[in-house]
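Peer 1: Mind folding the following:
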Amino acid sequence: MDSEKIIRSAILLFFTLVTLSTKGQVYTIAEEDYENVSFTQEIHKDISKYVGVYTFGMSESETLLVINTHGNEVVAQIRSFEWIMDSNYKTNGYKHIFQTLSNVRIKNGRLISDELEGQFVNVKEKNFSGSALLTERVSYKEIVNLAFGFKSESLDDYYSGDYQFASYRLLSKEELMTYSKEELRIMRNEIFARYEYDFKSGGEMEKYFENQEWYNPNNKDVASLLTDFEIKNIKLIRSLE
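Peer 2: Next up, the predicted model:
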């Protein structure tokens, strides 16, 4: 199965387009189903209020949706994972599966894209509360329910490496001028490494990232996974190296 088919399978497994409805609705939080959940819409004029990492599911079914903004620009990306099995069907580690959403925008408290839609809400329950994204997903029981993805970890915790900011916000020429040529090179390649890019064998970048405990090389081509922010940052960094 090629990488494109794997990505499609992962997205179909966890997300489908949503039409929000509350009548007779079953809601999923983590892997538990609830017939009634108290929540209100969360509408902000400043869309940066929605920036963050939203967690759906748990353990082996966990899927993360990260949202970043710059002015009116919005990028969103889904990350799940799959186990890697050897020829004897024994687990041999895991790899992340990324899907960068296209034509992303936020309007009236709703996330809209070609692949996924959802409503930003504030959940008010005793055992679980806080900001969340309510969208439709396929549960582990293969029943389609509306699911809450709770806003959780910070972006610095989500992204690995020494230059995490190069993946979640647009950089300026002025700030990049404060870094050395070698630092810029690491910063640029670190973006690819976060997508588990397999660098040239024996090359300098392979040697560098093999010493980073978070690095897990699995992909030969990650160009299609990059967000618009990352593409712009790579171009700018390269111009200054």
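
Peer 1: drop to CA atoms for contacts and neighbour counts, all remaining ones
Peer 2: OK.

Peer 1: burial of Thr135, as a residue count?
Peer 2: 26 (other C-alpha atoms under 10 Å).

Peer 1: what's the helix or strand for it?
Peer 2: Using DSSP states H and E, Thr135 sits within strand 129-138.

Peer 1: List the buried residues for that strand?
Peer 2: Under the neighbour-count criterion of 16 or more other C-alpha atoms under 10 Å, strand 129-138 has Ser131, Ala132, Leu133, Leu134, Thr135, Glu136, Arg137, Val138 buried.

Peer 1: Neighbours of the nearest residue to Tyr168 once chain neighbours are set aside, how many?
Peer 2: Distances taken as C-alpha to C-alpha, 6 or more residues apart in numbering place Asn68 nearest to Tyr168, at 6.1 Å, with adjacent residues excluded. Counted with other C-alpha under 10 Å, the neighbours of Asn68 add up to 22.

Peer 1: Buried residues in the lengthiest strand in the chain, which are they?
Peer 2: Taking DSSP state E as the criterion, the chain has its longest strand at strand 73-85. Across strand 73-85, burial judged by 16+ other C-alpha under 10 Å covers Val74, Val75, Ala76, Gln77, Ile78, Arg79, Ser80, Phe81.

Peer 1: another one to check against the first:
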Amino acid sequence: MKTLLLLPLLFISSILLSQTMGMEEIEHQDISIWETTSVKDYGNVYHFGDSEWEYSLVIVVLNPNNIIAYKVQGHFNDNATAWIHDYEHLNDVKIEGSKFYSKEFNGEFATYKGKTKGLKMFDENESFTSKEYEFGYLSYTLKQYLKGKFPTASYIELDKSTLQQFDKFDLQIMRNEIFARYGYIFKKGGKMESYFTTQEWYSAEHKNVNSFLTTLEKRNIKLIQEVESTK
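Peer 2: You can find the predicted model right below:
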């Protein structure tokens, strides 16, 4: 009986201590530094973990001195009928060379077998179940990941001259898309609810998403509102 119990424990232990990407076990010697001449190349979405432990790390690089990063995880609602997304901001984010730093955890941008780009996150707080690091692969560009008609409002600093080219309705959609991407529940029967419920990517999940908004998104929302008021 002891032998039978020991085998599954050894199997579980080997999984926890190993690094995998999908079903493939990562060989440490095949990971190398991902070097680039532009820090903006690191601005992407990286996927970590599997199943209920999986999450995405979204990195927005406005310039070398202004970098935003947040984690996207999720949980089932009380009835286990729907998946609810959660968003957690990282603090004091910076990138120096190929190194990633934040108050929560640090890492280094890397490639696997010279072709799969990703981020090697170090186990600063012993949160990876005894693993030395966790490798997250580049799963999406920001343009692919951020849905809607105007996704750039969540990863580029907008300017008034560009916004003046849009009519008032498009500006309303642009502004409210920022909230919709976080699953904001719009007023029932309102114009925005009518619009977003027809969008395949939209999912109504949260009554309030203000704490999810990045500093960039707050800045862009304010600017869009200013231009809207002139239309």
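
Peer 1: just to revisit the earlier point, run through the residues that contact the counterpart of the residue nearest to Tyr168 of structure 1 in structure 2.
Peer 2: Counting by TM-score structural alignment, Asn68 of structure 1 corresponds to Val60 in structure 2. Going by C-alpha atoms under 8 Å, 6 or more residues apart in numbering, Val60 of structure 2 touches Gly43, Asn44, Ile67, Ile68, Ala69, Leu142, Tyr155.

Peer 1: Now render the residues you listed as TSV, adding distance to Phe135 of structure 2.
Peer 2: Listed next are the contacts of Val60 of structure 2 as TSV, based on distance: C-alpha to C-alpha, whole Å:
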residue	distance to Phe135 of structure 2
Gly43	16
Asn44	14
Ile67	20
Ile68	20
Ala69	17
Leu142	19
Tyr155	24
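
Peer 1: Out of those residues, which are shared with structure 1?
Peer 2: Retained in structure 1: Gly43, Asn44, Ile67, Ile68, Ala69, Tyr155, out of these (criterion both residues aligned by TM-score structural alignment, their matches' C-alpha atoms under 8 Å).

Peer 1: Would you mind confirming that the second one is in contact with Leu142?
Peer 2: I take that to be Asn44 of structure 2. Yes. Taking C-alpha atoms under 8 Å as the definition, Asn44 of structure 2 is a contact partner of Leu142 at 5.3 Å.

Peer 1: In structure 2, what stretch matches stretch 150-169 of structure 1?
Peer 2: Counting by TM-score structural alignment, stretch 150-169 of structure 1 corresponds to 137-156 in structure 2.

Peer 1: Same question for that stretch: list its buried residues.
Peer 2: Applying 16+ other C-alpha under 10 Å to stretch 137-156 of structure 2 flags 137-142, 146-148, 150-155 as buried.

Peer 1: same deal with stretch 85-98 of structure 2?
Peer 2: For stretch 85-98 of structure 2, by 16+ other C-alpha under 10 Å, it's His85, Asp86, Tyr87, His89, Leu90, Val93, Lys94, Ile95, Ser98.

Peer 1: Over which residues of structure 1 does it lie when aligned?
Peer 2: Stretch 85-98 of structure 2 corresponds to residues 96-109 in structure 1, going by TM-score structural alignment.

Peer 1: Quick one: distance of the matching stretch to the chain centre.
Peer 2: 9 Å (C-alpha atoms, centre = their mean, to the nearest Å).

Peer 1: which residues touch that stretch?
Peer 2: By C-alpha under 8 Å, 6+ apart, stretch 96-109 of structure 1 touches 6-7, 10-11, 41-44, 47, 73-82, 111-116, 119-120, 195-196, 225-227.

Peer 1: Just want the most central residue of structure 2.
Peer 2: Nearest to the mean C-alpha position of structure 2, by C-alpha atoms, centre = their mean, lies Val58 at 2.8 Å.

Peer 1: Once you drop chain neighbours, what's closest to that one?
Peer 2: The shortest distance from Val58 of structure 2 to any residue other than its chain neighbours is 4.5 Å, reached at Val45 (C-alpha to C-alpha, 6+ apart).

Peer 1: That neighbour maps to what in structure 1?
Peer 2: Residue pairing (TM-score structural alignment): Val45 of structure 2 is matched to Val53 of structure 1.

Peer 1: For that match, give its distance to Asn92 of structure 1.
Peer 2: 27 Å (C-alpha to C-alpha, to the nearest Å).

Peer 1: Okay, buried residues for the helix or strand where the residue nearest to Tyr168 of structure 1 lies please.
Peer 2: Per DSSP H and E, Asn68 of structure 1 falls inside strand 63-70. For strand 63-70 of structure 1, the neighbour count (16+ other C-alpha under 10 Å) marks Thr63, Leu64, Leu65, Val66, Ile67, Asn68, Thr69 as buried.

Peer 1: Redo those residues as TSV? Include distance to Asn211 of structure 1.
Peer 2: Listed next are the buried residues of strand 63-70 of structure 1 as TSV, based on distance: C-alpha to C-alpha, whole Å:
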residue	distance to Asn211 of structure 1
Thr63	27
Leu64	26
Leu65	28
Val66	26
Ile67	29
Asn68	29
Thr69	31
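
Peer 1: Of the residues you listed, which is the nearest to Leu184 of structure 1?
Peer 2: Nearest to Leu184 of structure 1 among those, counting by C-alpha to C-alpha, is Asn68 at 22.1 Å.
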